[in-house]
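**Student:** Using only what follows, build the 3D model:
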Amino acid sequence: MPWYAVEALDDALDATKSLLTPLDVRQWLKLALVVFFLGSGGGSGPSFSAGGSTGTPSDGPGTTPGPGQFDVPAEFGDVLPILLGLVAVGLLVGLLYVLVGAVMEFVFVESLRRQHVRIRDYAGQHFGRALQLFVFRVALGLLVVVPALALVASVVGLATGGLELSLGLLVGLIPLVVLFGLLVAAIDAFTANFVVPVMIQKNVGVLGGWRRFWPTLTREWKQFGVYALVRVVLAFAAGLVSSVVGGIVGALLVAPVAVVGVLGVSLVGGLDAVLGSPLALTALVVVVLAYVLLLVAVLAVVFVPIQTYLRYHALLVLGDADRDFDLIPELRREIRESG
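**Tutor:** Got it, this is the predicted structure:
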């Protein structure tokens, strides 16, 4: 019995070449913009973290913190509203990123299907379905965020003296968070790689897409199991490339950012002065975020062929598993007849 995921390895490479060659800089940059919002390409989105602080009223200025209690400096109390504001802004930006990423999932698949990138046209065509995908991903994320917040609360409980109760929660929540994280990652990856094409092909929403895809998944579970194993290997290889290229690009970009940071800290009066000044601390955070965004943008350009290959590979596997879901029948036939 042929394994679709193995047979599609060479075909995905040929499909990638057919889209990206000859080099079209404008189309490549458009794809880089799409890839920027796809994140790691496995159907993953940005992660969110939340934290809280608890305090107890002081008995007086000379009170010494008891065991497991934290003495929060006055300077930190002054900066705390700024930090909370930054967390709120970060959460909003993260949600916007996930929303745009959901739109770009459809733009990417349509671009590979039609071998021409039209971001605005494809985004408008599939915005309703993308909105459903966004809500679906947020709901999936809550399955991890809620136990993760409980895990954070148990760690805080350990630090503040509620040892017995929080330790039991900690022991139980760690495997739960890991299990939910793996499950959510798998569901999101299959949604992006297989359900989104079904949604496009059958003109249905995300739940309708899963209902259409589920019989194929259960019938061809061995094929999709092999695909998952092959995808892990491909992801490992892509991770190695990411580490090498990211290290090189990061090193090249960090120099000017470091110079700006050192000069800025020196002008303000040192790191202590930066931490004590809400304005300076905000400026430092903006510089760091600008560096991260620039790094990700450059890497997006580099990783266009990798993401294109991985998604073509998934489309080929899906079409082999069920011809009714094949978005690229002509390209498939052309590649396999020439091979």
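**Student:** only C-alpha atoms for contact and neighbour calcs from this point on.
**Tutor:** Will do.
**Student:** where does the closest residue to Val304 other than its chain neighbours fall, helix, sheet strand or coil?
**Tutor:** Nearest residue to Val304 in three dimensions, chain neighbours excluded: Ala32, at 5.8 Å (C-alpha to C-alpha, 6 or more residues apart in numbering). Following DSSP: H, G, I helix; E, B strand; the rest coil, Ala32 is assigned to helix.
**Student:** for comparison, sequence B:
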Amino acid sequence: MAWHAVRAAGESVTATRTLLSGASLAAWLRLSVLVAFVGTLVTPFLVDFNRGASLLPSIPETAMPAVLAATLVLAAAALCVGSVFEFVFLDALRGERVRLLEGSTRRFRAGLQVFGFRAALAVPAGGVLASVVLFDAPTALVVAAGVLAVALAAIDHLTLAFVVPIMLVEGCSLPEGWRAFSPTLREEWREYALYLLIAAALWGAIALGGGLLGALVAFAVLVPFGALGTAVGGALVTQGLARTVVGHAVIGTLLGPYLLVVVSLVLLVHVPLITHLRYVALFVLGDTEERYDPIPGIRAAIRRG
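**Tutor:** Here you go, the predicted structure:
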């Protein structure tokens, strides 16, 4: 057996380097916007897990329904945008110019199908998760919930990694894309099982590496912002203003720009990481079913080299 997934992991490094080395700053910025929705929404960078659980008790019970409703709406909107951006990102990986608005308009109907499918997967996953969290679930239910979560995550990932490229290449609907992909999946199930293991390992590396890089970026950006805040705050205090008032004013003024700079830089860091992960899937798809190869030119150029 060829084990295309192993070969793809190496070739994707070359494809990523070739794509990004020739990209302009504007293209990098557009790619970072795409990555924010197709990659880093599930990447735990700059997250304080110790304080995360303490946020819910601080919300008044009367406001909890409104908070949950707003959270669901925002999550659905992000999922919808991300589903459309999957096609736009794939266009960019195939060498097309990155155009967010035009690409989203062109791929909106296909993205809406993917959004509906992913939302349908999220409903049972959310229900099982809520039952495990809110109730004293027995061990058997927890294990079953874990198995279901893994199965649904695998289906979701196979859809994004392989069915979406087939939809783009063939210009077909989501059900037609799955019907086209299913024979290849059954015939080459070992290849795709290995790919899922490699993809999970790469996601773990991205989560860990992205988190560490994000922390370094946050600290590096904090130095100039801290120096600026100290200088401005010291100047205001010498004018007779209260130190507490000055501190709150400086923090309130600089916090927004600081977070904007940190998030922008972290997303730029994630661009090559997510790009490499997606190229792995595209190489595997073309090697197992040449008819649906979304990057034949890129593949041929790398292998000639």
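**Student:** Distance of the aligned residue in the first structure for Ala140 of the second structure relative to Ser18 of the first structure?
**Tutor:** With TM-score structural alignment as the criterion, the equivalent of Ala140 of the second structure in the first structure is Gly172. Going from Gly172 of the first structure to Ser18 of the first structure by C-alpha to C-alpha, to the nearest Å gives 50 Å.
**Student:** From Val217 of the second structure, how far out is Ala137 of the second structure?
**Tutor:** Separation of Ala137 of the second structure from Val217 of the second structure (C-alpha to C-alpha): 40 Å.
**Student:** So for these two, which sits in the more crowded spot?
**Tutor:** Between Ala137 of the second structure and Val217, Val217 has the larger neighbour count (other C-alpha atoms under 10 Å), namely 18 against 11.
**Student:** Give the other helices and strands that the helix or strand hosting that one contacts.
**Tutor:** Taking DSSP states H and E as the criterion, Val217 of the second structure maps to helix 189-238. Contacts defined by 3 or more C-alpha pairs under 8 Å, 6 or more residues apart in numbering; DSSP states H and E place helix 189-238 of the second structure against helix 4-21, helix 243-288.
**Student:** Tyr279 of the second structure contacts Ser12, doesn't it?
**Tutor:** Yes - counting by C-alpha atoms under 8 Å, Tyr279 of the second structure does reach Ser12; the two are 5.3 Å apart.
**Student:** What residues does Leu112 of the second structure make contact with?
**Tutor:** For Leu112 of the second structure, the contact set (C-alpha atoms under 8 Å, 6 or more residues apart in numbering) comprises 80, 83-84.
**Student:** Quickly find the element holding the counterpart of it in the first structure.
**Tutor:** Here Leu112 of the second structure is matched to Leu131 in the first structure, going by TM-score structural alignment. If you go by DSSP H and E, Leu131 of the first structure is part of helix 127-160.
**Student:** Let me know the distance separating the match of Leu112 of the second structure from Ala238 of the first structure.
**Tutor:** 29 Å.
**Student:** same thing with Ala228 of the first structure?
**Tutor:** Counting by C-alpha to C-alpha - Ala228 of the first structure and Ala238 of the first structure are separated by 15 Å.
**Student:** Could you do Leu29 of the first structure as well?
**Tutor:** 20 Å.
**Student:** now do Val304 of the first structure
**Tutor:** According to C-alpha to C-alpha, Val304 of the first structure stands 12 Å off from Ala238 of the first structure.
**Student:** One more: Ala32 of the first structure?
**Tutor:** Taking C-alpha to C-alpha as the measure, Ala32 of the first structure and Ala238 of the first structure are separated by 16 Å.
**Student:** For Val244 of the first structure, grab the count of nearby residues.
**Tutor:** 12.
**Student:** what's the answer for Arg94 of the second structure, then?
**Tutor:** Arg94 of the second structure has 16 nearby residues by other C-alpha under 10 Å.
**Student:** Looking at the first structure, name the residue matched to it.
**Tutor:** So, by TM-score structural alignment, Arg94 of the second structure is matched to Arg113.
**Student:** With Leu277 of the second structure instead?
**Tutor:** Aligned partner of Leu277 of the second structure by TM-score structural alignment: Leu310.
**Student:** Quick check: closest non-adjacent residue to that match.
**Tutor:** Per C-alpha to C-alpha, 6+ apart, closest to Leu310 of the first structure is Ala12, 7.6 Å.
**Student:** Touching, that neighbour and Val317? I think so.
**Tutor:** No - the pair Ala12 of the first structure and Val317 fails to qualify as a contact (C-alpha under 8 Å) at a distance of 9.7 Å.
**Student:** what comes up buried for the following helix or strand past the helix holding Leu131 of the first structure?
**Tutor:** Next helix or strand after helix 127-160 of the first structure toward the C-terminus (DSSP H and E): helix 163-190. Within helix 163-190 of the first structure, the residues that qualify as buried by neighbour count (16 or more other C-alpha atoms under 10 Å) are 163, 166-167, 169-170, 173, 176-177, 180-181, 184-185, 188-190.
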